[in-house]
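Asks: Next one to model:
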Amino acid sequence: MRYISTRGGIAPIAFDQAVMMGLARDGGLLLPERLPSIEPALLNAWQTLSYQNLALEVLSLFTGDLPRADLDDLIDRAYSSFRHPQVTPLRITGDGLYILELFHGPTLAFKDIALQLLGNLFEYELKKSGGFMNIIGATSGDTGSAAIYGVRGRKGINIFILHPHGRTSPIQALQMTTVTDANVFNIAVRGTFDDAQAIVKTLFSDLAFKDKYQLGAINSINWARVLAQVVYYVFAFLKLRKSGVDSVDFSVPTGNFGDIFAGYVAKRLLPEGCINRLILATNANDILSRFVNQGEYSIAGEVVPTSSPSMDIQIASNFERYLYYLLHEDGSSVKAEMESFAATGRMDLARFQEQVQRDFAARAVSEEETIATIRQVYEEYDYLIDPHTAVGVKAAQELKQDRPVVCLATAHPAKFGEAVQKAIGKDVELPPVLAGLSKLESRCSVMDADVEQIRAYVQQHALLG
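Replies: Predicted structure coming up:
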């Protein structure tokens, strides 16, 4: 399996190079030259596999020359710290709705599923090469802590995480800033996630800077992040198939288009019809739902702070990967569209709306609906969900057809106690991993959203060979 850029400007590269490159050198995002497909006959054998063994089978389709025994070990170590033996258990609520719990990792968020594996992949590759890496990433909430926990204390790796100052939940901020390992650097940016992400992309686009400091990517611009998330879509479908379900929809709360793009890859990977539709759920920051419903991808005003801060995003980094398939895998067309979007903040894609609506349905969910859905699920099913999950559940309730819908539960409700307390009138009991965070030493640098200021900070603290 070889990897190419969505913008067509690099020669095909191997999986290990794709992992270490992160953002493609032409500014595009990396994708496999072709998407593999699973033969229907394999499904019977795969539906009895553990999560780890299924991950080995799915990832092996994409990892090329990585020895199978080594990949098996990387996967086993990645999920050994998860609190549930199934890694991503499936819960029944009722009315044809299922909840896929993705929050049983070290930081209680779905990002752990990919970032525990990615940390192991980085360490594996650096051990082979004897090299070093400076990871730079932006987070709207959960990616930062999951990435930090994935690489904290590892030799040969320093990590710099940018988050929007005051725009994450208090627990999310503490999960990042109370990790004081010598290789961890937290930066609170005075601005939005989009500001932080733009700084990261600018630094990666400076190829001389990227090469000198061996920059590594942990955001979902890194293909390995998306790939690891494909597994739980396949896992959930196979769990339902075992009980007689042959077609399923997924409802995905998303802001950066990474998690739902993993679902799109899973839909292409499985035999036709296994995954019917992907329900794209946004909060008030609705660029993606407007794209699906209106055919226009455009920035509309400022980022609106919500109770689901991980989705408070206007520019979805992974959208470019889907755009590549919409534009018939033509890198030059993708490059032209992305350059036009950078200049105008708008992309007219109405000509593809029929295709888009075969892949996705979409709904934006208001703050009032989010809080009401947390309350409703709690009262009807005695089950507590966080506000991001509530966005996905509400969209599923509104758009459900005649097949089961799996709603992705992307974070533990205790990470968003203020929203949950508002919904149900009582505080959430903190799991042991979160209790006492506020009493720990915290370390963070607050900076303006200025790329040169961030560049200087990285230069001051980066590893060099």
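Asks: Please make it C-alpha for all contacts and neighbour counts, starting now.
Replies: OK.
Asks: Just list the residues touching K422, thanks.
Replies: If you count contacts by C-alpha atoms under 8 Å, 6 or more residues apart in numbering, K422 has them with I371.
Asks: Next, it: secondary structure please.
Replies: Following DSSP: H, G, I helix; E, B strand; the rest coil, K422 is assigned to helix.
Asks: I'd like the distance between it and V428.
Replies: Distance, K422 to V428, using C-alpha to C-alpha, to the nearest Å: 11 Å.
Asks: Now stretch 256-271: buried residues?
Replies: For stretch 256-271, the buried set under the neighbour-count rule, 16 or more other C-alpha atoms under 10 Å, comprises 256-270.
Asks: Following up with a second sequence; could you model it the same way so I can compare the two?
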Amino acid sequence: MRYISTRGQAPARDFADVLLAGLAEDGGLFVPEAWPHFGPSDWRAMRGLGYAELATRVMQPLVGAAIPFEVLRGICHEAYAGFGHPAVVPLVQLETGLFAQELFHGPTLAFKDMALQVLGRLFDYLLTQRDQRITIVGATSGDTGSAAIEACAGRERIDMMILHPRGRTSEVQRRQMTTVAADNIGNVAIEGSFDDCQDLVKAMFADGGFRQEMRLSAVNSINWARIAAQIPYYVAAALALGAPDREVAFSVPTGNFGNVLAAWAARRMGLPVARLIVGSNRNDILFRFLESNDMSMAPVQPSLSPSMDIQVSSNFERLLFELLDRDAEATRETMLGFRRTGRMAVAEAVWHRARGLLQGFRLDDAGIEAEIRRLDSESLYLADPHTAIGIAAARAVGCAGGVPVVAMATAHPAKFPDAVRRATGQHPALPPRLADLFGRQERFAVLENDLGVVEAAVRALVGRNSVG
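Replies: From the prediction side, this is the model:
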């Protein structure tokens, strides 16, 4: 299996090199050179498998020969062994034809654990095999940072610096990042939005000298391995509901477009997905695009669902590449124009192709609170704000012909206790393993939105560890 850049000016790589590189040198994102495909008999053969084994089978053609099958199997089994539910990704029926798939039973209570518990171990294996060391830089709107830190803290061959927007995550999200006492981990609160943090990460990768000096890699969903490790849970849900002999629809709350892109990838690999519903909060660039071909940047507005407070959805570039029939030059020009003007120029025919795959939905803070309250009252289900958007989108858009709709439950309600308490009067408790979170010491720096300042902080982290 080989991977190419969406912008066509970076060399093709295998899965291992894509994992370690993160972002392509031309600023593009890696995608499979050719998509693997599973037929109906392949899907049926996966029915009844435990989640770790299912994940191994689904990821194997994407990994190719870069990692031996038995090594990948061992990594997947180890990654999911400590999850807090025996099914790993259980389905909960909310009403007739509507389900929630809970993706928050990992160590940091968010769906990001599904991929990052695998990625941490993949990094460890490959870096040991190659006798190398890397520096991971990542931006987070709340959940990626804690999941990445949990997966990589204490690993001898990795230094990691995570950037988060100051004051724009929940307190639980922030403390999950800043209370981990590991010498190889650094945390920075940036004066700005998540998009500012993400732009700083991309700028560090674009700085060729710095990228080579620090041996940069990424854990954001710009890293293809993140997407690859998220595809299996869509397969698990579909198989549980009758695939490949029955179609299924998915409703995905999204900001950076990585989670819904994994659902699209599952469909591209042959899973019978009838519809993909994209849930947005007040930061509604994806909704505006799908409704009226308006992909224009706007200021990021803080909301009750901070992990979705994003206006530049990086992973959309991968779908755009496919919508443009894999024309790398057209993709490159479209993305450069978007960053230059703040508006993405997409031809009507391309937009209609997108609308044939995706349907948008938007919910503001008042609607989020109302949906959390309704779910608690009518379904006896306690949902966090992001999950509430996904479920509300599934109910509003639905799917005809008896096709079940699965809303992705992306975070535990205890990660957003204030919003849940306002809506329901209940205070969701953290699991016992995190019960002392608010008593732990925090460690992070507050830095201005300046590339030179942030690069200096990364150098200091790496230099401290190389000396030690």
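Asks: so where in the first structure does stretch 203-211 of the second structure end up aligned?
Replies: Under TM-score structural alignment, stretch 203-211 of the second structure corresponds to residues 202-210 of the first structure.
Asks: tell me how far that stretch is from the chain's mean position?
Replies: Chain-centre distance of stretch 202-210 of the first structure: 23 Å, with C-alpha atoms, centre = their mean, to the nearest Å.
Asks: Contacts for that stretch, please.
Replies: 23, 25-27, 215, 451, 455.
Asks: Could you tell me which of those residues belong to strands?
Replies: Among the contacts of stretch 202-210 of the first structure, DSSP state E puts L215 in strands.
Asks: Which of the contacts of stretch 202-210 of the first structure are buried, as a ChimeraX select command?
Replies: In ChimeraX, this line selects whichever of the contacts of stretch 202-210 of the first structure come out buried by 16+ other C-alpha under 10 Å:
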select :23,25,27,215,451
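Asks: Is G331 of the first structure in contact with D26, as I believe?
Replies: No. Assessed by C-alpha atoms under 8 Å, G331 of the first structure is found out of contact with D26, at 10.7 Å.
Asks: which residues are in contact with both of the two?
Replies: Joint contacts of G331 of the first structure and D26 (C-alpha under 8 Å, 6+ apart) are 5, 7-9.
Asks: Among the contacts of stretch 202-210 of the first structure, which one lies nearest to V179 of the first structure?
Replies: L215 (20.9 Å; C-alpha to C-alpha).
Asks: just the helices in the stretch 251-400 of the first structure please.
Replies: For the stretch 251-400 of the first structure, the helices defined by DSSP state H, counting those that start in this stretch cover 258-269, 287-294, 319-326, 331-344, 353-359, 367-381, 387-399.
Asks: Return the most buried member of the ones you listed.
Replies: Of these, the one with the most neighbours on average (mean count of other C-alpha atoms under 10 Å) is helix 387-399, at a mean of 26.
Asks: what does it correspond to over in the second structure?
Replies: Counting by TM-score structural alignment, helix 387-399 of the first structure corresponds to residues 385-397.
Asks: Show me which parts of the strand or helix carrying A45 of the second structure are buried, residue by residue.
Replies: Per DSSP states H and E: A45 of the second structure is located in helix 40-46. For helix 40-46 of the second structure, burial by neighbour count (16+ other C-alpha under 10 Å) applies to 43, 46.
Asks: same for that helix, what does it pack against?
Replies: On a contact count with 3 or more C-alpha pairs under 8 Å, 6 or more residues apart in numbering; DSSP states H and E, helix 40-46 of the second structure meets helix 224-240.
Asks: helices and strands around the helix it packs on, which ones?
Replies: Looks like helix 224-240 of the second structure contacts helix 15-21, helix 40-46, helix 51-63, helix 112-130, helix 258-268 (3+ C-alpha pairs under 8 Å, 6+ apart).
Asks: on average, how far is the following helix or strand past the first one from the matching bit in the first structure?
Replies: To tie it back to what came earlier, the one meant is helix 15-21 of the second structure. The element immediately downstream of helix 15-21 of the second structure (helix or strand, assigned by DSSP H and E) is strand 30-32. Aligned to the first structure and superposed, strand 30-32 of the second structure gives a mean residue distance of 0.5 Å (mean C-alpha distance after the TM-score superposition for the first structure).
Asks: Many thanks, we can stop here.
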